[in-house]
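**Q** Dropping a prediction and its sequence here:
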Amino acid sequence: MTVPAGRWGHSHEEDHDGVEVYRPAGYDFPPARGRAWIAVAPDGTFVELAPGRADVPEPVEGTWVLGSDAGLESAPADARVADVVHAGPDRLELRRRPA
């Protein structure tokens, strides 16, 4: 399943059953302090932006692997792995795998 490119905000208010819900930039989020973001590039790579000083998102270094087990054997040892539960233009759902 392909994740649409763009910037996605963690809509933690909608998380359910171990699934993290993300909404695209421009979504009318309720007020929250320190919302996390994921920036997805057109080639499928992405960067996690975690709340930093003064509540300004700061990039978190690392590698993400999405989807099935295909390719996991070549992933870096410190890779973050998540399964894509749903990917649409207005909602992204990820289930992170334990490290």
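**A** Great, that's in hand. The structure displayed is predicted, hence computed values, not measured ones.
**Q** Only C-alpha atoms from now on, for both contacts and neighbour counts.
**A** Will do.
**Q** At the geometric centre of the protein, which residue do we find?
**A** By CA atoms, centre = their mean, the chain has its centre lying nearest to Ile38, at 4.5 Å.
**Q** For that one, what is the enclosing helix or strand?
**A** strand 37-40 (DSSP states H and E).
**Q** quick one on the thing from earlier: next up, the contacts around the residue nearest to the centre of the chain.
**A** By CA atoms under 8 Å, 6 or more residues apart in numbering, the contact set of Ile38 is 7-10, 46-49.
**Q** again, 10 Å this time
**A** 5-10, 22-25, 46-50, 59-60 (CA atoms under 10 Å, 6 or more residues apart in numbering).
**Q** Got another one to weigh against that:
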Amino acid sequence: MAASSMNPSSLVGSWSHSHEEDAEGIQVFRPVDYDLPPSRGRETFTLRPDGIATAGSPGPDDRGITTGDGVWQLRGDVLHIRCPGWTARYEVISVTRRRLDLRPVHQA
């Protein structure tokens, strides 16, 4: 689904960064139950339908570290995620049930 016709509910779920598939500045995220190859840790985030978000990152001993509850919202085609200790903005390029393509938006 193209970002211009996207319903925010299509972003709801838990997503893992599939860095192996990244290309041309676009980061690929897959559902956490997607069969990804082994990795030394992956960035993850969960977007709930009530606007609550959590984020995860690899820890120093390969166990993940998860943030406390934060918030997310979609403004136009830009996904805003704010969690304790982590903030991100992404342009949503496309989303399907099995793949989310995002381009990081850098703060000016």
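**A** Now that the structure is in, tell me what you want to look at. Everything numeric here is computed off the predicted structure, so don't read it as measured data.
**Q** hang on, the earlier thing: over in structure 2, find the residue span the strand holding Ile38 of structure 1 aligns onto.
**A** Mapping strand 37-40 of structure 1 onto structure 2 (TM-score structural alignment) gives residues 44-47.
**Q** can you give me the strands for structure 2?
**A** For structure 2, applying DSSP state E gives strands covering 13-17, 27-31, 44-47, 52-58, 64-66, 70-75, 78-83, 86-96, 99-104.
**Q** quick one: the last one to structure 1 mean distance?
**A** Compared with structure 1 after fitting, strand 99-104 of structure 2 has a mean deviation of 0.7 Å; criterion: mean CA distance after the TM-score superposition for structure 1.
**Q** same check, this time on the fifth one
**A** Plainly put, strand 64-66 of structure 2 ends up 1.9 Å away from its match in structure 1 on average once the two are laid over each other (mean CA distance after the TM-score superposition for structure 1).
**Q** Quick one: distance of that strand to the chain centre.
**A** 14 Å (CA atoms, centre = their mean, to the nearest Å).
**Q** residue range for it in structure 1?
**A** Mapped onto structure 1 using TM-score structural alignment, strand 64-66 of structure 2 covers residues 57-59.
**Q** Show me what counts as buried in that stretch.
**A** Within stretch 57-59 of structure 1, the residues that count as buried by 16 or more other CA atoms under 10 Å are Pro57.
**Q** ok, residues contacting that stretch?
**A** For stretch 57-59 of structure 1, using CA under 10 Å, 6+ apart, the contacting residues are 34-39, 47-52.
**Q** From the residues you listed, keep the buried residues only.
**A** 35-39, 47-51.
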